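Asker: Here is a sequence with its predicted model. Questions after.
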Amino acid sequence: MTTYRGRATATAFILDVPLIGEHEARRRVIAFWRHGAELRVLPHGHWLLHLAEPTSVRAELAPGLLAEPGADEIAWKHAGSTRVERLSALPTLNPADWLNSTTLRIAHLKPLEPPEPPVPSIERMHKPAPDLRAAAKIGRSSPLTDRATSELRARLPHARSSGGSHAARLWSHVRSALVWLAVKSPAFSLVRRRHQRYLRDLTRAFEQRRWDDALREAIALGGSETALRTLRLPRRRGSLRPSLTTASSSASLSYGPTVYEHLQDLYRSAAEALERAGEVIEAAFVLADLLDSPAEAVDLLERHRHWRLAAELAEGRDLSADLVVRLWWRAGDRGRAVDLARSRGAFATGILRLATVDAAAALELRHAWVHDRQAAVDHIGAVEAAWPEAKLRPMVVSSIQTGIALGGADAGHLFAYLAAYQPGEAARSAVQALVDSDDPATLLARARFGTTFAELRCDDPVADRALATAGLRALVRDGGWTLDRKTLGRVTKALSSRADPLAVADLADVPRAPRSAAEAPFVTASGPPGTIALFDAAVLGNGGVLAACGDAGTFLLTRDGRVRARWDIPAHQLVIADHGGAALLVNRRESVRDVHRLDLATRKVRRWTALRVKAILPSYDGGLLTAVSDEGIVVFDVLADSPRMVWREMTEAAKILSVNRTATSISAIGLVSVNGRPQLEAWRWELPGWTLRGRTRVRSDESLHVLACGKALSPTLSAGDVHATVDDGVAEVRAAQGEVMFRAAFPDGDTLGLRSHAGITTLFDSGGRIVAVDEHGTVQANLRLRIA
């Protein structure tokens, strides 16, 4: 291309493609191609390769003729003449189009250690904050009010953001003292006249029905005349949003109950007048924000079919969850209605409230409830949700059959529903086999069948009488199924009224089993430590034993140690659903927890997500998972495809030391700030609605555990409402009230674990030995993992 010999700095090359051929030209372009380079086509088939940055090359080894393009043009010689071309007018080529990957051979590489799974962003359910002022098209405050307010603020100190509740209370006392001093000063008459003028003008505006002026200048009442204690005139509200807590008062100087009652009557009359005039949004604004009566505002909006705004206001003001569910359902946002019903346990009450206004919609919500329970693999929950509505019973037949296949005490419960719905020969034979059995292992299943069938009834009276008779005979034979006096009387009466009268007359009275005075059982773990490391274990109510063995996978065993199923899913923690039909397999990584969902009926495993949390509680309700994170106690919706946070509690805690839950209660000990000083407190909530039932101070001891019932103590281990102390390899397990349930010895044992599920308490050690005892003191499992 050139006779020049030596090194030069090149910014571009001109390639003579007709001379060297396109294949060679492509090879040379790719050799010098860097990110930012450009390739353009010159006339007569030449290419201009504009480099990403100047490059030093030997001229005789360059891919083409060295060139120096200008800002938007290039001069080059061709056929003895100099040509000038505009760069922007030249067509471009993309070398990526030359690549043909079809002939490439793909080799899959495996890392030495699998990388941490990506942690998806967490979706949050935010409370709506409806702007009733904007919805009602109410303007901003007048310049006169703004000016008067500014003058008053210039004379008095005003509250600023405090660092905590102690600072807020301190400022409240200071402000009260300043008001008292101002009232006693000669300047008070000036302030009083200003407030009296404001009240006269406000009253006149309402009486003349100048609604825009009246509503934008109105003072908000806080629910009692005690709120009227400030020297300020009403503040300007640029964008009014209903408070997510109790609406704060912006009332003026305290003139006593007379002024308060006057304003209250004035606002209530205005709300009634606005509703009669068809100004529903304005009337709701008066009720919700001026009178601080959000329930009345919601009722008004619902009457006038403003369902979405009513739902937003009800949820934002923390009104009852069943009301919020009803409003969201009527507003057409059924997904949010179901999410709220699941997170607050408001399906049943929401259906009752919805049925009072729309029976068809209530049936649809019940249908959604059944689907929600089926998605959570809660077979009993799905059946009981559908049962009050006969039209929905066919959709839960599969849930009944699947739950019976799982076995255990729940199978007896579902047998009662199967017999009531399909009292055919097959169902009657299966029930007869259950109640005629005298096997102690099926005692709980017989008891669950009898107590459940006592509340149901077959459509076929002949089948109903036969099944009631069989259940009553089993009740007498088994000595009352260890039922308490009240339950025993109710079940006996219900079955006797439907059983064969001749059989009832022949049967003896139900004997009451004497109260056992035997000591708590003592169990020695079977044999030496097993052959595989055990990280977590749970003995299920259906007779299975689920074991998490770290990277070795997860196993489902019989109670004598035989392997029923194995999943090649690393798991270090098990999270068991309260209903026993599902579990979460948690693999602890360096900073995240990888979570898989396991359906114990179908034995299918599906990956759910990865969570960056500090701890995950060992049980859940099948749909909502509770964990501890930097944000406090957080609740995730397990049925969502990606992690979605639906609830948070104890967000103000600097540290959370202990959390325990059962199906009906959850408690936590956290380090919270009280009056500016940190102290340990035990909080207890009622599930599923997360209603706070207790908040007590506990002693400063970071070894404290809290049981789900809220009791704080210092055991070695705790789970739900049971706890254990371990001394020299012997664990003593106690109930919440302190009575000893059983003792278990683990000779040469290492770290012990404790779990309580379905009335069965499980103890295990890292060597693979598992001991389980039920609430009646019967040993349910004593095995050693020996996986070949």
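Answerer: That came through fine.
Asker: Could you use CA atoms for every contact and neighbour count after this?
Answerer: Noted.
Asker: biggest strand in this protein by residues?
Answerer: Taking DSSP state E as the criterion, the chain has its longest strand at strand 47-58.
Asker: what's the offset of that one from the middle of its chain?
Answerer: Taking C-alpha atoms, centre = their mean, to the nearest Å, the mean C-alpha location of strand 47-58 is offset from the chain mean by 58 Å.
Asker: Show me what it is packed up against.
Answerer: Secondary-structure packing of strand 47-58 (3 or more C-alpha pairs under 8 Å, 6 or more residues apart in numbering; DSSP states H and E): strand 7-15, strand 38-41.
Asker: Any buried residues in it, and which?
Answerer: Under the neighbour-count criterion of 16 or more other C-alpha atoms under 10 Å, strand 47-58 has Trp47, Leu48, Leu49, His50, Leu51 buried.
Asker: Run through who's touching the one helix or strand His723 maps to.
Answerer: Under the criterion of DSSP states H and E, His723 resides in strand 722-727. Defining contact as C-alpha atoms under 8 Å, 6 or more residues apart in numbering, one finds that strand 722-727 is touched by 707, 715-718, 731-736, 754, 756.
Asker: Likewise for stretch 365-373?
Answerer: Outside stretch 365-373, the residues that touch it by C-alpha under 8 Å, 6+ apart are Trp329, Val338, Phe347, Ile351, His379, Gly381, Ala382, Val383, Ala385, Ala386, Leu392.
Asker: And those residues, which two are furthest apart?
Answerer: For these, the maximum inter-member distance is 24.7 Å, found between Trp329 and His379 (C-alpha to C-alpha).
Asker: For those two, work out which one has more neighbours and name it.
Answerer: His379 (28 against 24; other C-alpha atoms under 10 Å).
Asker: Hmm, that one is touching Gly580, no?
Answerer: No. Applying C-alpha atoms under 8 Å, one finds His379 not in contact with Gly580, separated by 9.4 Å.
Asker: which among the contacts of stretch 365-373 gets closest to Leu611?
Answerer: Once C-alpha to C-alpha is applied, the member of these that ends up nearest Leu611 is Val338, at 23.5 Å.
Asker: State the next helix or strand along the chain beyond the helix or strand that the closest one is a member of.
Answerer: Applying DSSP H and E as the criterion places Val338 in helix 334-344. Going down the chain from helix 334-344, the next helix or strand is helix 347-355, by DSSP H and E.
Asker: Please compare the first structure with the one that follows:
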Amino acid sequence: MKLPPVAAVSRPCLTGLQSIAGIWLPAEWFGAQERATRLLSVWQSKARAYRFPAGDLLIFHEARSLQCEALPGWPLRRYDRTLASAELSANERKAAPAADVWLITAGQIEALRLADAEPILPGLWVDLDAYPLMECVDASELVRLPEMDLDLDGKSLGEVLGDGLPQASDRKQQFLEKLARDRQRSGNRTESASSKPGLLAGTGVADILRVLKIMAFLVGCVMLTVYLAEGMRSQPDPPLEPGASSLPQGTMPLTPPTAELPIPPAPENAGAGWALLLVAVLVWVWFAHVLRRSKARGEPPMLKYSTQPGGASQASSSAQSRIPPRRSHASPPRQRWRDWMVQAIKASGLANLLANYHVRYMREMLQMFEDGDLEKALRHAVPLGESQPMSGQALGNPQARKDLSLSRVSGAGGAGYNFGEEFSQHLAATYRRAFEKLDREGRVDEAVFVLAELLQSRSEALDYLERKERVKQAAELALAWDMPVHTIVRLHCLADDWRTAIAVARRDNAFEAAVSLLATKWPDASRRLRVEWAQSLADRGQWLEAVDTLWPVEQERNLAIRWLESAEKAEGQLAARALVQRACLVPATLQTHVERIARLRNDPEAYAERTALALALIELKAPNTACRRLAKAILPALMVDIAQTRASFHRQQLYVLIQLSGDELLKADLPRQPFPEASRPQALASRKDTAHWQAPPAGNQAILDAAVLADGQFLLALGEAGLVRVDEQGKITARFATPATHIVAAHSGMLALALIKRDQIWRVSRIDIANLHITDLGVMQLDHFATSYDGIGWTVAVGNRLCVLDSTRSLRDVLWQVTDLPGPVISLQTNRQFEVMAVGKPGGFEAWQYRLEDSRRLVGRDQYDYGGGNDFWMIDASDGVLGVSNKVKPNKVELTLQYPHRHIGIALDGVVTSSAAVKLTKDRQLLACVFDEPSLVTRTFFLTHGRSGPCGVLEWPYDAPASTRAMDGDWVIFDCEGRLWHMNAATSMVRSISLRL
């Protein structure tokens, strides 16, 4: 009830900027509907509302600094436990009765008690009938990652050439049948041994016996080798005269077979060499046996790119194809055991024996070429290996091929022979003559074999197949050999395999080079690929680039104009640049945008759009009349921006604009002194002082995720309430009616993916921010996913499988994948240039780093063990893995950042660390180190390399835990009470928003 009024007060109302704790809405001033509307306009999270007979009361969760005159009701200030609508002195408060609210009417205090009020639930006032209800998803049927239905793994040369190669001899079939029988007998023995109980069951005794048998066999082989070696020494070949050759007539003399394996005389102490050789062989056999056992237990000691899907995907059809990762640029690892074996062979005196074998084999092989028996010669020919790096010296004798088919390989990298430069040139000339003879005889398949396998000239082999009009075979081989991506795309276009060509081009973003290669000789294919290129740019939200790409194709200009309109709908700087493009391409339609041009000319706050438009005009190579009119319209306002230091242009740039506008008088009136320059922004990392910031006031809606868009706008995820786009002042400019708790932002700032988890699956929607369009992509089971993408390819991980999905229309198309990682993915981070993931293993993890700008190639793979002096590890897309250790001292924290090749120490003074919880986020060279202090505040320290202290400190309320997101130099911090704080590291510019719906 209302208490009787008491003594008058001297200052009966609140004015100016005050700390406001609530608002009173009197019933005498506002009706019930009006009070509800005004109350909702200032509602904030955790606020309370009450209804009295005299009006409605809103109590904020925490006091906020507000302008009293701008509030929708009476402002209330808190004095201890009581709210008052005036600034009361101590005597006035002492004279006032005990109450929850003091209202000052007619200069007197009226007291209200909350016990006499009725609580209000504003959520019941919101009508949800107009909102569509989404059908619930049955989580029992989880949607798994799709399989790729394109074979981008490539085929072997034998599969490509087919029956064109000579058939294998009968000995091959006999060998394969014997091998199958041996495998079957081995499998039966294994099965029977595993089924028999006894002493050897479940123990390692059987393994030891098996290894002993192998060792005994090797000892016998060594003794036989000794016997043969002694026999050859007793009957040596007649020595060659100086300059003579042991090769057939007409061939070049053979230089020492290898530079790494010379032919020294047998040492006197050959027994030690034999012992060393025997020990090395036995160790190698034991290691190979352990390796096989570890693979059988499911513990792969090293990664291999397998094409078999893992996990639940193994149930899919084997006919489905997968997209392999591009091969690494790195050379194959050197196999050190081969070097040890070479040293043992030298010490044992076997070097002469192996050299004689090599000489004899090469003599016989060259004789086959001289006799013209090319079919047999090709089976015995040794490939040239100088063009490809080798993993070590081949130790055995060269062997003849069973047939001319090859396994799928993208390059060399195995063991090889190095016969010296002179003899290698002789082999190359011999193979070249064989190729020319095969070409003259029309034996195309064998000629390709010589080019690709023997001469290792695969680009020439593809060109040869293309000249012979075998484009389909050339395309398949280019994919199998992992040739340059523009070559793969061009050949598949010529082979009319457009689906594969487009998939590879979208995977590696390789349209431009392929279009240029096709333009001269195949214009129709070039035009079709250009259309696909433009569509991929539009799918990424790069509409202006898509219009420029598509405009040369006259039949598709209507589609280009629709993309131009999409860019104009985005408003801001993108819409300003779209006006320039419209003036260049369709000048007759510029008249319909007179109002937009007038706003750009007259609005003082549109200086950023004017600057973008002016820069676009300056870059034009062939401006027309419409462009000149556009320059003339905005040039006066642009000069005002320059004078007010809102824009900065060089004098030469202004001369170009004035020349374009045709206004010679303005050019004559330009001042001779330098133009005033806009203040140059200073990067946070280069500041000498330490910046200090405070969190913004709380809003009335929880922010679950936030992303920075183009032109300084933000996209906010509000959970079941959907998403909103807000401008720099926090004003809502667009709403998207799809639930979302996570945002995956496109690099263009015009697209995003909205995610929300439903039990064990994620629902994903694609948001076209400019056109306000939502596409439901479906649901999928995900463990990890990238928080940014290029607008098309989105990286996700499930278990030990990593995929890049084409997110333009659904989640069913795979652009790239690795299906059998050695462990589950435990972390995933991406940016524009790099992508790094942590793959779990016992006691640690592996860090895999891919370079995205180079056809997504693996550039690093390192192993880390937990611990190692670090408190925790942080995964960063650019730097890979960062080890962090912190030492807590009284009022001080010492951080040690362990990079792959350096250590950085940073000391933070004045930090209370009695029970601080440390969290780190990294972007480029800037780290945000967050300390949570119970009952105090949360401090975020921004740290950089080369500086011992922080560049900036942000204080945040402790009772509202904040989330941190880094996006290519932009830092966004937000919480569940509607606060959002944004800082650009390149300019140190800070913006704060309190979200109010």
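Answerer: The structure has been received and is ready for your questions. Treat the numbers as computed from the prediction; the structure is a model and nothing was measured.
Asker: where does the TM-score land?
Answerer: Put the two chains on top of each other and the TM-score (TM-score structural alignment, normalised by the length of the first structure) is 0.72; 664 aligned residues with a C-alpha RMSD of 4.4 Å.
Asker: just to revisit the earlier point, what range in the second structure does the helix holding Val338 of the first structure sit on?
Answerer: Under TM-score structural alignment, helix 334-344 of the first structure corresponds to residues 498-508 of the second structure.
Asker: quick revisit: out of the contacts of strand 722-727 of the first structure, who's the most crowded?
Answerer: That'd be Leu707 among the contacts of strand 722-727 of the first structure, by other C-alpha under 10 Å, with 28 neighbours.
Asker: Touching, that one and Ser714? I think so.
Answerer: No. Between Leu707 of the first structure and Ser714 there is no contact under C-alpha under 8 Å: 10.4 Å.
Asker: Output the helices and strands packed on strand 47-58 of the first structure as a markdown table; include the columns mean neighbour count and distance to Leu240 of the first structure.
Answerer: Shown next, in a markdown table, are those (neighbours: other C-alpha atoms under 10 Å; distance: least, C-alpha to C-alpha, whole Å):
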| stretch | mean neighbour count | distance to Leu240 of the first structure |
| --- | --- | --- |
| strand 7-15 | 19 | 62 |
| strand 38-41 | 19 | 56 |
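Asker: CSV please, covering these and showing distance to Ala135 of the first structure.
Answerer: Shown next, in CSV, are those (distance: least, C-alpha to C-alpha, whole Å):
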stretch, distance to Ala135 of the first structure
strand 7-15, 63
strand 38-41, 56
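Asker: Quick check: which of these is nearest to Phe636 of the first structure?
Answerer: For Phe636 of the first structure, the closest of those is strand 38-41, at 50.6 Å, according to C-alpha to C-alpha.
Asker: what's the longest strand along the second structure aligned against in the first structure?
Answerer: Assignment by DSSP E gives strand 55-67 as the longest strand of the second structure. The alignment of strand 55-67 of the second structure onto the first structure (TM-score structural alignment) covers no residues at all.
Asker: residues of that strand that come out buried?
Answerer: For strand 55-67 of the second structure, the neighbour count (16+ other C-alpha under 10 Å) marks Gly55, Asp56, Leu57, Leu58, Ile59, Phe60, His61, Ala63, Arg64, Leu66 as buried.
Asker: any idea which of these is closest to Glu853 of the second structure?
Answerer: Each of those was scored against Glu853 of the second structure by C-alpha to C-alpha, and Arg64 proved nearest at 47.4 Å.
Asker: In contact with the closest one, which residues are there?
Answerer: Contacts for Arg64 of the second structure (C-alpha under 8 Å, 6+ apart) come out as Gln18, Ser19, Ile20, Ala21, Pro697, Ala698.
Asker: again, but for Val972 of the second structure
Answerer: Contacts for Val972 of the second structure (C-alpha under 8 Å, 6+ apart) come out as Ala706, Ala707, Val708, Thr964, Arg965, Ala966, Leu980, Trp981, His982, Met983.
Asker: In the first structure, what residue corresponds to it?
Answerer: Val972 of the second structure maps onto Thr762 in the first structure, with residues paired by TM-score structural alignment.
Asker: On the three-state scheme, its match is what?
Answerer: Of the three states, Thr762 of the first structure takes strand under DSSP: H, G, I helix; E, B strand; the rest coil.
Asker: Tell me how far it lies from Asp212 of the first structure.
Answerer: Taking C-alpha to C-alpha, to the nearest Å as the measure, Thr762 of the first structure falls 68 Å from Asp212 of the first structure.
Asker: counterpart of Asn587 of the first structure in the second structure?
Answerer: Aligned partner of Asn587 of the first structure by TM-score structural alignment: Ile756.
Asker: Next, count neighbours for that match.
Answerer: 20.
Asker: Correct me if wrong: it contacts Trp762.
Answerer: Yes. Applying C-alpha under 8 Å, one finds Ile756 of the second structure in contact with Trp762, separated by 5.6 Å.
Asker: Tell me the spacing between the residue lying closest to Asp854 of the second structure once chain neighbours are set aside and Ser459 of the second structure.
Answerer: Nearest residue to Asp854 of the second structure in three dimensions, chain neighbours excluded: Asp508, at 7.7 Å (C-alpha to C-alpha, 6 or more residues apart in numbering). Distance, Asp508 of the second structure to Ser459 of the second structure, using C-alpha to C-alpha: 20 Å.
Asker: So which of those two has more stuff around it?
Answerer: Comparing Asp508 of the second structure with Ser459 by other C-alpha under 10 Å, the one with more neighbours is Asp508, at 21 against 16.
Asker: which residues sit in contact with that one?
Answerer: Per C-alpha under 8 Å, 6+ apart, neighbours of Asp508 of the second structure: Val485, Asp854, Ser855, Arg856.
Asker: Please repeat the previous calculation with a cut-off of 10 Å.
Answerer: 326, 485-486, 502, 793, 815-816, 852-857 (C-alpha atoms under 10 Å, 6 or more residues apart in numbering).
Asker: Now the buried members of those.
Answerer: Judged by 16+ other C-alpha under 10 Å, buried ones among these: Arg326, Val485, His486, Ile502, Gly793, Leu815, Trp816, Leu852, Asp854, Ser855, Arg856, Arg857.
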